[in-house]
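Enquirer: sequence unavailable; structure follows:
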């Protein structure tokens, strides 16, 4: 379980393909605190640490993960949002995030709002995921509040702190991002659809 509050940015150092899997080596300031078999969210994707070397660690993504997320688009030098799993008893500053990406979206627009930014994303509504006004959404692992919810798109408002401390500062129109929709909303929608 995660909260969507990003701890730090990591930088992709190496990507190795092996059969249908890819092994991604990341350099991060938190590496010295990690251990083998630990879960870390990378742009919202829960991946297991399989090796640690100095200030670098390696995670493996299987084909299922590559197909449903933006992991397959990563390249050397890319910044990724990192969050370690939450500890029981910690404050839940964001919202309940599983690290299980539902689908990807594309950035449609970035609007400078005089001290903040409005990012608008479009996703495939055929997968039946939904947003609601003022509901929770996770974009590249960042816990955010939905504004301007529509059938296949939504916007989020980004404050300067989030902009500077996540990879939102690298987004452009067309950037592919990972989405995890609100877990409670997903269950309610599924139950409602089954009626």
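Expert: Perfect, I can see it now. It should be emphasised that the depicted structure is a prediction, and the values quoted were computed from it without experimental measurement.
Enquirer: when you work out contacts or count neighbours from here on, use the C-alpha atoms and nothing else.
Expert: Will do.
Enquirer: gap between residue 71 and residue 92?
Expert: Look at residue 71 and residue 92: by CA to CA, to the nearest Å, they are 26 Å apart.
Enquirer: so between these two, which is more surrounded?
Expert: More neighbours surround residue 71 than the other of residue 71 and residue 92, with 20 against 14 (other CA atoms under 10 Å).
Enquirer: shouldn't that one be in contact with residue 62?
Expert: No - counting by CA atoms under 8 Å, residue 71 stays clear of residue 62, with 9.9 Å between them.
Enquirer: which stretches of this structure form helices?
Expert: Using DSSP state H, the helices of the chain run over 63-68, 160-165, 183-194.
Enquirer: for residue 118, find the nearest of those.
Expert: Closest to residue 118 of those is helix 160-165 (CA to CA; 10.8 Å).
Enquirer: chain center to that closest one, what's the gap?
Expert: Distance, stretch centre to chain centre, for helix 160-165: 15 Å (CA atoms, centre = their mean, to the nearest Å).
Enquirer: with stretch 132-147 instead?
Expert: Centroid separation for stretch 132-147 versus its chain: 11 Å, with CA atoms, centre = their mean.
Enquirer: end-to-end on that stretch?
Expert: End-to-end distance (CA to CA), stretch 132-147: 8 Å.
Enquirer: neighbours of residue 149, just the number please.
Expert: Counted with other CA under 10 Å, residue 149 comes out at 17.
Enquirer: pretty sure it contacts residue 132?
Expert: Yes - counting by CA under 8 Å, residue 132 is a contact partner of residue 149 at 5.6 Å.
Enquirer: use this one as the comparison:
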């Protein structure tokens, strides 16, 4: 489990045969092999660890269903170690299970912040509400606006500077994870309606 608060921007050193090696100093400090770490929002397991870098295994499924499949050497990635029980939840509860990949449509400066519009598939849009949570490349963000196929986030200068959002351009792919509470609510409501219909028959 994570909170969507990026600890560090790492750098992809290599990607070969299902193994990503990433430069990192802060995100893995005090960590060990076997720990979970979110890489651009995808929960992965540290398989090797040395000074200034770590490696993770990625399955073909992960490469297909996340933007990591297009990752190239030198790419900056958002990193967050797993939340320890009793730890501070600075964003919202994030599983690290990427639901879909979206596409950045527009970046518009507004005052001291940036409005970023993202095109997202229906399996994401159904769970979004204004002022609700959305995870974009592992970052806990608030939905500022919605249309049928797109949503907008307002990004403060700190987040823009200290995460990969600052280097994103229209057309770039981003990993998306909907709020788990919205998914549970939908499931419970569906089951409740089903039981109500059965009892009325």
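Expert: Done, it's in. Not measured: the values here are computed from a predicted model.
Enquirer: TM-score, when you put one on top of the other?
Expert: With the length set by TM-score structural alignment, normalised by the length of the first structure, the two chains reach a TM-score of 0.93; 191 aligned residues with a CA RMSD of 1.4 Å.
Enquirer: returning to that earlier point: now tabulate the helices of the first structure in CSV and tack on distance to residue 28 of the first structure and mean neighbour count.
Expert: Converted to CSV, those look like this (distance: least, CA to CA, whole Å; neighbours: other CA atoms under 10 Å):
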stretch, distance to residue 28 of the first structure, mean neighbour count
helix 63-68, 22, 14
helix 160-165, 13, 13
helix 183-194, 28, 12
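Enquirer: mind checking which of those helices is nearest residue 3 of the first structure?
Expert: Ranking the helices of the first structure by proximity to residue 3 of the first structure (CA to CA) places helix 183-194 first, at 11.9 Å.
Enquirer: which residues touch the closest one?
Expert: For helix 183-194 of the first structure, the external contacting residues (CA atoms under 8 Å, 6 or more residues apart in numbering) are 96-98, 129-130.
Enquirer: ok, and the most crowded of those residues?
Expert: Neighbour counts for the contacts of helix 183-194 of the first structure (other CA under 10 Å) peak at residue 97, which has 27 neighbours.
Enquirer: how near is the corresponding residue of the second structure for that residue to residue 160 of the second structure?
Expert: Alignment note (TM-score structural alignment): residue 97 of the first structure maps to residue 94 of the second structure. Separation of residue 94 of the second structure from residue 160 of the second structure (CA to CA): 20 Å.
Enquirer: please apply the same query to residue 187 of the second structure.
Expert: 34 Å.
Enquirer: next: residue 18 of the second structure.
Expert: 30 Å.
Enquirer: and for residue 143 of the second structure?
Expert: In this view, residue 143 of the second structure and residue 160 of the second structure are 16 Å apart by CA to CA.
Enquirer: cool, and residue 152 of the second structure?
Expert: 14 Å.
Enquirer: how close does the top strand by length along the second structure sit to the first structure?
Expert: Criterion DSSP state E: the longest strand present in the second structure is strand 100-110. Compared with the first structure after the fit, strand 100-110 of the second structure shows a mean deviation of 0.5 Å (mean CA distance after the TM-score superposition for the first structure).
Enquirer: show me which residues of that strand are buried.
Expert: Neighbour-count burial for strand 100-110 of the second structure, counted by 16 or more other CA atoms under 10 Å, picks out 100-107.
Enquirer: all strands for the second structure, in order.
Expert: Counting by DSSP E, the strands of the second structure are 8-16, 19-23, 36-39, 42-50, 53-57, 76-81, 100-110, 113-119, 133-136, 139-146, 150-155, 173-178.
Enquirer: quick one: residues contacting residue 173 of the second structure.
Expert: Applying CA under 8 Å, 6+ apart, the residues near residue 173 of the second structure are 67, 101-104.
Enquirer: try residue 80 of the second structure
Expert: By CA under 8 Å, 6+ apart, the contact set of residue 80 of the second structure is 2, 4-8, 27, 37-39, 138.
Enquirer: show the contacting residues for the aligned residue in the second structure for residue 52 of the first structure.
Expert: Taking TM-score structural alignment, residue 52 of the first structure has residue 49 as its aligned residue in the second structure. Contacts for residue 49 of the second structure (CA under 8 Å, 6+ apart) come out as 32-33, 55.
Enquirer: hmm, back to that, only the buried subset of the contacts of residue 80 of the second structure, as a ChimeraX command please.
Expert: Paste this into ChimeraX to select the buried members of the contacts of residue 80 of the second structure, with burial taken from 16+ other CA under 10 Å:
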select :2,4,5,6,8,27,37,38,39,138
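Enquirer: ok, so of the contacts of residue 80 of the second structure, who is nearest residue 73 of the second structure?
Expert: Residue 73 of the second structure lies nearest to residue 39 out of the contacts of residue 80 of the second structure, by CA to CA, at 14.5 Å.
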